[in-house]
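> Output the structure for:
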Amino acid sequence: MLSEVGLELPVRGVLPAVVAALGDAGAGVLVAPPGTGKTTLAPLAVADRVDGRVLVAQPRRVAARAAAHRMADLLGERVGGRIGYAVRGERRVGPDTRVEVVTTGLLVRRLHHDPELSGVGAVLLDECHERQLDADLALAFTVEARAALRPDLWLLAMSATPETDRFAALLGGDGAPAPVVSAQAALHPVERIWAPPPRAVTPDPTRVAPALLDHVAATVRRALAERDGDVLVFLPGAGEIAGVAGRLADLRDRVTVLPLHGRMRGADQDAALRRPSRPDGSEPGWEAADRRRVVLATAVAESSLTVPGVRVVVDAGLARVPRMDLSRGLGALVTVPVSRAAATQRAGRAGREAPGYVYRCWSEATHQRLPAQPEPEIATADLTGFALQLAAWGRPDGTGLALPDPPPTAAMTVARDTLAGLGAVDDDGRITGRGRAIAAAGAHPRLARALLDGAPRVGADRAAEVVALLAEEGVVGPGDDLPAAWRRLRAGIDAGATARWRAEVRRLRAALPAGTTPGQPTGTTPGQPTGTTPGQPTGTTPGQPGAGHRRTGQPGAGRTAGAAGRARGEDRPAGGTGVGEHLPDDLAAGLLVGLAYPERLARARRAGGGSYLMAGGTAAELAPGSGLAGSAWLAVAVADRRPGAPTARVRSAAPVDEATAREVAGPLLIRERETAWSNGDVVAREVVRLGAIELTERPLARPDPERVATALLTGLRQEGLGLLGWTPAAHALRARLAFCRQALGGQWPEVDDEALLAAAPQWLGPELAAARRRADLGRVDVTSALRRLVPWSLAGRLDELAPERLTVPSGSRVRVDYSDPAAPVLAVKLQETFGWPVAPRIADGRVPVLLHLLSPAGRPVAVTADLASFWRTGYPQVRGELRGRYPRHPWPEDPTTAAPTRHATPRRR
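The predicted structure is shown next:
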């Protein structure tokens, strides 16, 4: 076949070496930069030498179709002859097909169906460096199938990056890497032009700033004015493509502006991928050949595709990648800066046919800070479908497979939990019969579950229509109202989106098991819709009941949606086939979304508002002006949350009612008896929840005393020991115990707040058992309770070691102040200490008491722990200052021999 092609491209010279390597080793790696012809010439060379069909796997549908058309054109044939292709929802092959281009997702499905790949002589994995999930699986499964079942199968990994050691090792056998063959790049230089915006644009992962789109459009105008040839513009998504196209609308009288992304119809993609061959422009849909073109493309144009006529690339510098918020179960496509490797790939589009130019909408300094390579999808994406594929292959954890990178543990745990909740895998992670049915649907496991379980409820056609709408996010259109988008597609307002949607509906409808109730409701057309990328799901599990919660029942499904309909007077006509098929469309859509994402069922926080709480525990907001505002319940299909934002933003949802929510999220429906500390007191109630959403509650007349005690302990730890009734005696005892701990060591209990709260069950046990509410804590005898902390062997010595009062020489019993455990204080009038040669000591004589000696008026005149020294040096000064002020009180010259007194000399009459 290659001999029939006269096209000379750089890869052609190394193809004999590629075929020889495959013949010798059975596997190999071809490294060929963009524009060298590997995608179109290598399959033809391999087909010349191998028996059986050559499968070429491409990560993207656009690239698969384009590669097949390109090879067929080189052979002067139409697609469907010796060159064919198969993508989701479309296959063009025939009995003479020798080369079939498929998406990596279809290759994975074929391997599940026929691991031997009967009739296939070679598999070529193109653009394997892009590291999409399906590409990783296709590589791993093909390597294992070749080793175990088909040693004669040729396997070639083709990459545009020279970092091939990893792939060579994965494809090699007996410890030796597979041979690597490299081709040189096409010799067309590309000049880089740095064109950052005049003012910095703040990055936002959920949206592209209009200011940046303005700048991209202005850069396109600059490129058209400064350079010749067609312009290829890289933007992150279809929305941005539409935005820039609108900004260039005034150029359409002299420039053809064409979009190129994966959500378009094949015919529309062809318009961007081929220059018109008729200069008069008479062929439908093609512009005149002499007009310049501006092709606005997503990352689908980075590799494997040659957009003819392009001499200039304008790169916005952004890429859209999947991200999974594991903690909230929210997955979304986010916008990130492009990697340096991807920027190089994009720039190469300008030099495929001649020297070119690339305008980069960022600075050279910013370029140096970009990541070197894009993150592999396995590191950031939702892995639920990936985990199901592994389970279906018989390797639930992927161990032993030739995966370029192992899946992250946390993401795989969430994925397996999700699959277990769907009944797709057993406790060991092995696939179940239901799991195989889900996998056979060819959609994300959550969407497959909605299809299989929703068809009997709402009818097979409506189930396929809504699931196709969820799978093909690109057909939804503007706004967050999913049923409104459904109605627009039925009406065929957007022909391109409707065609894709209908194709996917037909595929999903055919995937339903035979005998599924047709359920054709009024107003629908059989076999509509389509789907591209499975919606991003969540793998969260609702929070388990914490301390103080008791689960007393798990009702499973509540009232059925049909019952809800009858409650609204929507009786089913005689002869109907099922309760759900006569639900209104809005409620049917909500039911299906709820089946796919039960943890995203959401109830309004207040009537008529746009703020919601999802069953998974995440708060969510509708956009201002949303038509869904005021809905009491929503089934959220798509939501995302900006980093650091307290709530998620609802992007797509359908209204539901509580009965439907209870039905579709049965496993999340729990009835609990809950006794907890709430709003400053014990609250005991029976509550029914749907995940984090509280549905009903009623007070418990006789709560469990143990749980009441636990709640009271929680209250003490939250609000502090001040909840207890602390008398002066209790405070004094606590201080004495703290002194003993300080002076005598660890045999005495700690009585600081932290220690008392930690030991509360021990010293407050009987009081907590008797208490029922906050007020009861204020009546606790804290003094008696604290004594429980003192070991029995020490309890009798407390008054000896830390006496509450000390007898002074005058005979008075004065209270000791233990507020400072390191220095207990005795405040006593000076005249009452006459005759005391030294200060008293406590704690078995280890600690001297700090004397606060007071004047007759009770004011401190001296502080000392060394009374003997005070009598010698301090007292004479005090005597001289005070005896004139207090003449009725004794001030002897020798206080150590004077009689102590607590009385003054009586006045003379």
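> Only C-alpha atoms from now on, for both contacts and neighbour counts.
Will do.
> quick one, helices of the stretch 301-450 of the chain?
Applying DSSP state H, counting those that start in this stretch to the stretch 301-450 of the chain gives helices spanning 340-348, 364-369, 384-393, 409-422, 433-440, 445-458.
> how about this one, so we can line them up?
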Amino acid sequence: MTNLPIDTILPDLRAALRSTGRAVLQAPPGAGKTTRVPLALLPDVAGKILMLEPRRLAARGAAARMAETLGEPLGQTVGYRMRGDAQVSRSTRIEVITEGILTAMLQSDPDLPGVDVVIFDEFHERSLTADLGLALTWEVRGALRDDLQIVVMSATLDAAPVAAMLDDAPILTAEGRAYAVDIRHRDRPVPQGQRYEAAMAGLVNRALEEVSEGSCLVFLPGVGEINKVAQALGPLPSDVTLHKLYGAMPFKDQQAATRSPKTGRHLVLSTAIAETSLTLPDIRVVVDGGRARRARFDPSRGMSRLVTERVTKAEATQRAGRAGRVAAGTCYRHWTKGEEGALAAFPPPEIAAADLSDLALNLALWGAPDGTGLAFLTPPPEGALREAQALLASLGAIRDGQITEHGRALAKLPLHPRLGHMVLTGGTGSATLAALLSDRDPLHGAGVDTQARLDAINSGRADPALSRLRKEAKRLQRFEAGEAGQSPAQQAARAYPDRIGLRRTGDAPRWHLSGGAGAKMEVGDSLSTARLIVALDVDGDRREARVRQALALSEAELRATHGDAIAWQNVCQWDARARRVQARRQERFMALVLNDQTWPEAPSENIAEALLDGIRDLGLDCLNWSPKAKRLRARIAISQVRDVSDEALIETLEDWALPYLSGKRTAADLKQFDPTEALTAWLGWEDSQRMGQLAPAHYTSPMGRQVPIDYSSGTPEVSLRLQEVFGETRHPCTGPNQTPLRMVLLSPGQKPVQVTQDLPGFWATSYADVRKDMRGRYPRHPWPEDPTQADPTLRAKPRGT
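Model prediction:
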């Protein structure tokens, strides 16, 4: 048996497990961890070893290589198990399983009877099921099975946080047997306007021309890009055989891409499935397209979408390493050297961006609805988890956060909770629809109507993709339950009650979805004129999702399926376009209005409440702020007895404005509404008194005259004759902070001669100049040398004096 880099640390790994029962193993791609670790641990345990792989192809391949090492057929000492496929026997001691299998085993028998070791391979991929599986396994080890051994293996993940989460598990690191890889970047960015697939085809042709030895592996984000690049390549060198590699391919085609070429060399166009675990022989050249496809879930819309993003540094390193496994190699990168610094370090964990419905169901079944107490390397986001719990509640899977019997039944199905609910309630044919919606579209580009796909499956037509779906449908048929005779549209409406769409008015094929989102379709599609649809596959665009698959739904089918959720509602709401409150009686299903009538007898209080939305829409300036209202608001602000900022008044509309909106309905009515009385009543007697003390309406002059204080400019201000404040030696103030009044001192001719907020300072300084000027203009009025000692007056001297 050939020596591999991992072999040097296998004794240390065995010792760590014997002493602590847990370990974190770091080893680069090609070190041999996937196929050597389980075999090395086998002599130390009496029971089974479970090894989790994130991908089906990798699970089959790893099991096959280990069985070959032992010289046995698959299913003896080494076997594999995944959804819909297994090769195991009573003698199997190493089971390579896909990640969801472990969760099902733990939920069924939490103490994992007969299992001694659980290995999490390729944990750096941070799949949602791996995170959940590790959290549950770690709790089982602490509560039920202190003898259960756990190994977490990774190629690029920072091991320290994982080790810390596992109570400071030992970290072991194996050096890889990697050959030098010559990294070649593009000299300049791809020209604007050149299609990605064409540019990639040119880069692949260049790689085949420049490096004539060894096979070539090309990383592309998805199947669509693989097919387009294959078409754009043109004639290949005579010694090159083209292969495609992606998860949904038939297994025999996947095997053909992963076998050593008998003659010549292979050109493998692959998704990220080839980044880890899989061994592709004779690869000397890698062409990295620089893109990765990831699922992103928007909890506010309840929709997932696949987004194409730039690869991370960790992914780029992993991909480049594929070129140096068997000999020195070359990696061509579809980006410039300067662009490399902008790459993120690691891809985001799936738990941070994915649909958490299945996670929420498993947590509820486990008895920890919010994941409290479980060891998650990245805790599930609260918003996405709440959205998932809301969906499960609408499906009847949980009630008050606790799992129901229906939820327990859903958890046993190898389906998303939506589709499981459909199969358990949708009757005959629901299994076929569930199989179709769980897999890739077998008729990609054939229009939106899902019925055409169901017809193709039921036709018996020979096609690998259709055959796979028929096989899966047959496997799921044993779970079918519910009332017979339901149409596919009714079945789909059970799975997607929030994606039932009602066509908007107008010529464009646009729908308002029952969950509150919007959707659109290409003009001319066979479903583009349907009044009601169930949107089964959407791209998740934040503004308006594009429908990729749907079924037409009649109103009778909607009522038969969700009649208990359809009801008449009386609605008063502000119509921003019409600038008025509309009172309607509406028959609704969730956010959809199926019937709409006027509501002439709508109570005035309902109209007034809706009018508050009009004020929020138009802003406070839509009201009639008379001078009196402005003064009152300014006094309230100065006194600080209430917050009367725009934001605060909008938030408290129900308290001060609502009681005074009776009889009003339109924006024109609001323009006649003077808030003075409403604000006065809102203040009440006690606050009005406090306001009167802190921000009085008048200033009492030394003569005892009440001079109105103007608060409208923000600084309290009074205007009065200069002679009226003779003898005033302290500057008058107002408000809780004792803000000085701004005093506009007038001449006998009522013209401003001084503006001051410091009257004693004015007397001591500028008054002398004012006196000199005013004595000549108004000789009959008093202008004493010391105004602080003079009596205030508004009278002039008699003539001749």
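> follow-up on the earlier one: which of the helices of the stretch 301-450 of structure 1 sits closest to Tyr85 of structure 1?
In terms of Cα to Cα, the element of the helices of the stretch 301-450 of structure 1 nearest to Tyr85 of structure 1 is helix 433-440, at 20.8 Å.
> What range does that closest one cover in structure 2?
Alignment note (TM-score structural alignment): helix 433-440 of structure 1 is matched to residues 405-412 of structure 2.
> contact partners of that stretch?
Ala104, Leu361, Asn362, Leu365, Gly396, Ala397, Ile398, Pro417, Gly420, His421, Leu424 (Cα atoms under 8 Å, 6 or more residues apart in numbering).
> Show me which of those are buried.
Ala104, Leu361, Asn362, Leu365, Ala397, Ile398, Pro417, Gly420, His421, Leu424 (16 or more other Cα atoms under 10 Å).
> With distance to Ala462 of structure 2 as added columns, please give those in a markdown table.
Formatted as a markdown table, those follow (distance: Cα to Cα, whole Å):
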| residue | distance to Ala462 of structure 2 |
| --- | --- |
| Ala104 | 34 |
| Leu361 | 37 |
| Asn362 | 38 |
| Leu365 | 41 |
| Ala397 | 38 |
| Ile398 | 41 |
| Pro417 | 30 |
| Gly420 | 28 |
| His421 | 30 |
| Leu424 | 29 |
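> Show me which of those is closest to Glu686 of structure 2.
Ile398 (50.6 Å).
> list the contacts for that closest one?
Ile398 of structure 2 neighbours (Cα under 8 Å, 6+ apart): Ala364, Gln389, Leu392, Thr404, Gly407.
> Number of residues surrounding the residue nearest to Leu632 of structure 2 when sequence neighbours are not counted?
Closest residue in space to Leu632 of structure 2, ignoring its immediate chain neighbours: Thr676 at 7.0 Å, by Cα to Cα, 6 or more residues apart in numbering. Here the count is done by other Cα atoms under 10 Å, and Thr676 of structure 2 has 19 residues near it.
> Now distance to Gly75 of structure 2 too, for the contacts of stretch 405-412 of structure 2, in TSV please.
Shown next, in TSV, are the contacts of stretch 405-412 of structure 2 (distance: Cα to Cα, whole Å):
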residue	distance to Gly75 of structure 2
Ala104	21
Leu361	32
Asn362	29
Leu365	31
Gly396	40
Ala397	36
Ile398	39
Pro417	31
Gly420	30
His421	34
Leu424	33
